[in-house]
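Undergrad: Quick one: sequence and predicted model below, then my questions.
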Amino acid sequence: MLETSARLLRLLGLLQAHRDWSGTALAERLRVSPRTVRRDVDKLRLLGYPINATGGVGGGYQLAAGATLPPLLLDDEEAIAVAVGLRTAAASGVTGIAETSVRALAKLDQVLPSRLRHKVGTLGAAVVTTPTLGPTADPAVLTAVAAAIRDHLRVRFDYKGAVRDVEPYRLVHNGPRWYLVAWDTERADWRTFRVDRLTPRVPTGPRFTPRPLPADDLARYLSLGVTTSPYRWQAVLVMHAPVGEVADEVPPSIGVVEPIDGDTCTVRIGSDDLDQLAVWTAAFGFEFEVREPPELAAHLARLTGRLDRAARRSGQEPV
């Protein structure tokens, strides 16, 4: 039989791993009697863990949400993952998250076993995180929007001098920015909003019935909405290079890179200026073809001729 302290940790780990457990199932896992399980549950409650119990057929135990946060039971991989996440949170685009993460990491460091503290310390000493530049999202706004998404509640907020009424569906983190994907009730269409630019109004609106999302891959949907869709010229290029190499040169804030096969990929990119598009595509440094729009291909031909003439006047032969 396990010692009481070890058994309590084991019981807590089981309750955290699954939402519901029958008393019999817990007793079998711990190799104790159901009576011992009941006593151990009472001891965990005294330590601050809110555990619900239901009797009768189908009854059992459930770790509930509480008013205070008791210590978490983490295995080695989970503890390292939490520590790494806290160390890299400075680049998450959330206001004040870096300072909050440092405080949380200090608390975690106090309870980590020496072997894990050494691993986390080694990683932390080697990693430098670049902080987010520019506006960041308020954590209170993120929390409020996330709660509305969970509860299917409409939200109203001030955005660029106007009041918007939306059905919120997902928060998407793209580089240094947080975006809300929502159904705009006034425009009867899907819209994306930068979270750092919106100010929620209270209270929240009525409940809504969720509708199908505009795309299965919301990350791609958002990237296209940020880099391509808003612009007059929307280019589709076939790059003659592996997708990994192209992705290194085309950041998500500029375009969307998608594989075709092992040697080629597509890049979707947008701009209101054909000169800017032409310069970008040439600067990527890969052989490419223009699929769309035809105006870009014609513009590249004119630009190529202009550059060729300039090189000849400078005494340089074309390569």
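TA: It's in. Treat the numbers as computed from the prediction; the structure is a model and nothing was measured.

Undergrad: from here on, contacts and neighbour counts on C-alpha atoms
TA: OK.

Undergrad: Tell me who's in contact with Thr185.
TA: For Thr185, the contacting residues are 165-167, by CA atoms under 8 Å, 6 or more residues apart in numbering.

Undergrad: Tabulate those residues in CSV, adding columns for distance to Arg177 and neighbour count.
TA: What follows is these, written out as CSV (distance: CA to CA, whole Å; neighbours: other CA atoms under 10 Å):
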residue, distance to Arg177, neighbour count
Asp165, 21, 20
Val166, 20, 24
Glu167, 20, 25
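
Undergrad: ok, those vs Gln62, which is closest?
TA: Closest approach to Gln62 among these (CA to CA): Glu167, at 31.8 Å.

Undergrad: Secondary structure element holding the closest one?
TA: strand 162-174 (DSSP states H and E).

Undergrad: here's the one I want to compare it with:
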Amino acid sequence: MPKTSARLLSLLSLLQARRDWPGPLLAERLDVSLRTVRRDVDRLRELGYPIAAVKGPDGGYRLGAGAELPPLLFDDEQAVALAIALQTAATSGAGIGDAAARALTTVRQVMPARLRHRIDTLQVTAVEPVPTRPDPPVTGSVLTALGAAVHAREELRFDYTPASPPRRVQPHHLVTWGGRWYLVAWDLDREDWRTFRADRITPRTPTGPRFTPAEVPGGDVAAFVTARFRGSDGSGDWPCRGEVILDLPAAAVSRHTRDGVVEQLGPDRCRLVLGSWSWPAVAAIIGRFDAAIEVVGPAELTAAFAHLGRRYTDAALGHPRRSMG
């Protein structure tokens, strides 16, 4: 590839990477003069790329949105990332698996042979979760409508369940959790923060007036959503957290512990601290390990082991208990 053409591709890649580029910084990154940068920008404009000049002390450039989509440029890392994202889109819960497959085929056709080869050697089989829940995937049109309302900061009306009246909310964030999509919003009628499953939302039009967004409790949407699903007080931690000592190597326990803390105490002994939404749940999780258990605390965890012990004993004898009393 001629040197000038290679430089043009490098310049285009830089312009795609960020919104504004000062002229001197582009010249430094390309190891050329400002005059050469200006000349290369003019060549890209002739090829149909809408590059605007940015005013300022040093001047600069911005790659704008044109009426027609010019050829896209991907470096090797971007090509790999795109292939992975499109091949695993079926497990996103967004109902866009077929569209993602078509998009990957379209993008592949316009890529150079070198990048096509890299994508072809990266074949990913996206296995969707076992459908234990009869929940339909959320459609792309619903996600687009919710995302547009969040971006525009406009109040949203939607039907949620057949038996309830339309909901009126101030939408703040669109998030994913456990393969589902959720809308985090301030419920205007209930005057409280709520999370709504996107697959149950049927947006109404038009949207309502614009609003000034407030911060979610704690200021961190990820921590807020985590706390809501864990049933905690907003700290993001589990409401019940206990500590035990297991007669197992730390390496064997840590492989099967997602967010617990494992500390090695010896070659076949470790300390495990983990949480869940209830004390019986904590005890049940720890009971998965086939090892002797020493409860460090608190007393609620000891009581939960006793409750489960009686329940398991009754189940073994054919006398199921109906409560945890």
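TA: Okay, I see it. Everything numeric here is computed off the predicted structure, so don't read it as measured data.

Undergrad: follow-up on the earlier one: what's the closest of the contacts of Thr185 of the first structure to Ala6 of the first structure?
TA: Using CA to CA, the contacts of Thr185 of the first structure come closest to Ala6 of the first structure at Glu167, 46.9 Å.

Undergrad: related to what we said a few turns ago, once the two are aligned, what's the mean deviation for the helix or strand just after the strand holding Glu167 of the first structure against the second structure?
TA: Next helix or strand after strand 162-174 of the first structure toward the C-terminus (DSSP H and E): strand 177-184. In the superposition with the second structure, the average deviation recorded for strand 177-184 of the first structure is 1.0 Å (mean CA distance after the TM-score superposition for the first structure).

Undergrad: returning to that earlier point: and the angle from the strand holding Glu167 of the first structure to strand 177-184?
TA: In terms of direction (axes from the mean of the first three to the mean of the last three CA atoms, to 10 degrees), strand 162-174 of the first structure departs from strand 177-184 by 130 degrees.

Undergrad: how far does strand 162-174 of the first structure sit from the chain's center?
TA: 15 Å (CA atoms, centre = their mean, to the nearest Å).

Undergrad: And stretch 300-307 of the first structure, by the same measure?
TA: For stretch 300-307 of the first structure, the distance to the chain centre is 41 Å (CA atoms, centre = their mean).

Undergrad: who touches it?
TA: Stretch 300-307 of the first structure has contacts (CA under 8 Å, 6+ apart) with Ala278.

Undergrad: Helices of the stretch 151-300 of the second structure, start to end?
TA: 221-230, 250-254, 279-286, 299-317 (DSSP state H, counting those that start in this stretch).

Undergrad: Kindly present these as a markdown table, with separate columns for distance to Thr161 of the second structure and mean neighbour count.
TA: Shown next, in a markdown table, are the helices of the stretch 151-300 of the second structure (distance: least, CA to CA, whole Å; neighbours: other CA atoms under 10 Å):
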| stretch | distance to Thr161 of the second structure | mean neighbour count |
| --- | --- | --- |
| helix 221-230 | 20 | 18 |
| helix 250-254 | 41 | 17 |
| helix 279-286 | 30 | 20 |
| helix 299-317 | 36 | 15 |
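
Undergrad: Would you reformat the ones you listed as TSV and include distance to Ala85 of the second structure?
TA: What follows is these, written out as TSV (distance: least, CA to CA, whole Å):
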stretch	distance to Ala85 of the second structure
helix 221-230	21
helix 250-254	29
helix 279-286	33
helix 299-317	42
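
Undergrad: Any idea how many residues pack against Pro206 of the second structure?
TA: 10 (other CA atoms under 10 Å).

Undergrad: Quick one: map it onto the first structure.
TA: Alignment note: Pro206 of the second structure maps to Pro203 in the first structure; criterion TM-score structural alignment.

Undergrad: Check Gly178 of the second structure too.
TA: Aligned partner of Gly178 of the second structure by TM-score structural alignment: Gly175.

Undergrad: Quick check: chain neighbours aside, which residue is closest to the most centrally placed residue in the second structure?
TA: Among the residues of the second structure, the one closest to the centroid is Thr176, at 5.4 Å (CA atoms, centre = their mean). The shortest distance from Thr176 of the second structure to any non-neighbouring residue, by CA to CA, 6 or more residues apart in numbering, is to Tyr182 (6.0 Å).

Undergrad: residues in contact with that neighbour?
TA: Contacts of Tyr182 of the second structure by CA under 8 Å, 6+ apart are 174-176, 195-198.

Undergrad: Show me which of those residues are buried.
TA: Buried members of the contacts of Tyr182 of the second structure, scored by 16 or more other CA atoms under 10 Å, are 174-176, 195, 197-198.

Undergrad: Next, give me the two most distant ones among those.
TA: Thr176 and Thr195 (11.0 Å).

Undergrad: picking up where we left off before, show me what contacts the match of Pro206 of the second structure?
TA: No contacts exist for Pro203 of the first structure under CA under 8 Å, 6+ apart.

Undergrad: Against Val41 of the first structure, how distant is it?
TA: Distance, Pro203 of the first structure to Val41 of the first structure, using CA to CA, to the nearest Å: 38 Å.

Undergrad: Skipping adjacent residues, who's closest to Gly66 of the second structure in space?
TA: Pro50 (5.7 Å).

Undergrad: For Ile286 of the second structure, see how far away the one you found is.
TA: Counting by CA to CA, the gap from Pro50 of the second structure to Ile286 of the second structure is 60 Å.

Undergrad: Same check on Gly95 of the second structure?
TA: Taking CA to CA, one finds Gly95 of the second structure at 36 Å from Ile286 of the second structure.

Undergrad: coming back round to it: just the closest of the contacts of Tyr182 of the second structure to Gly66 of the second structure, please.
TA: Leu174 (28.1 Å).

Undergrad: just checking, the closest one touches Leu146?
TA: Yes: counting by CA atoms under 8 Å, Leu174 of the second structure does reach Leu146; the two are 7.4 Å apart.
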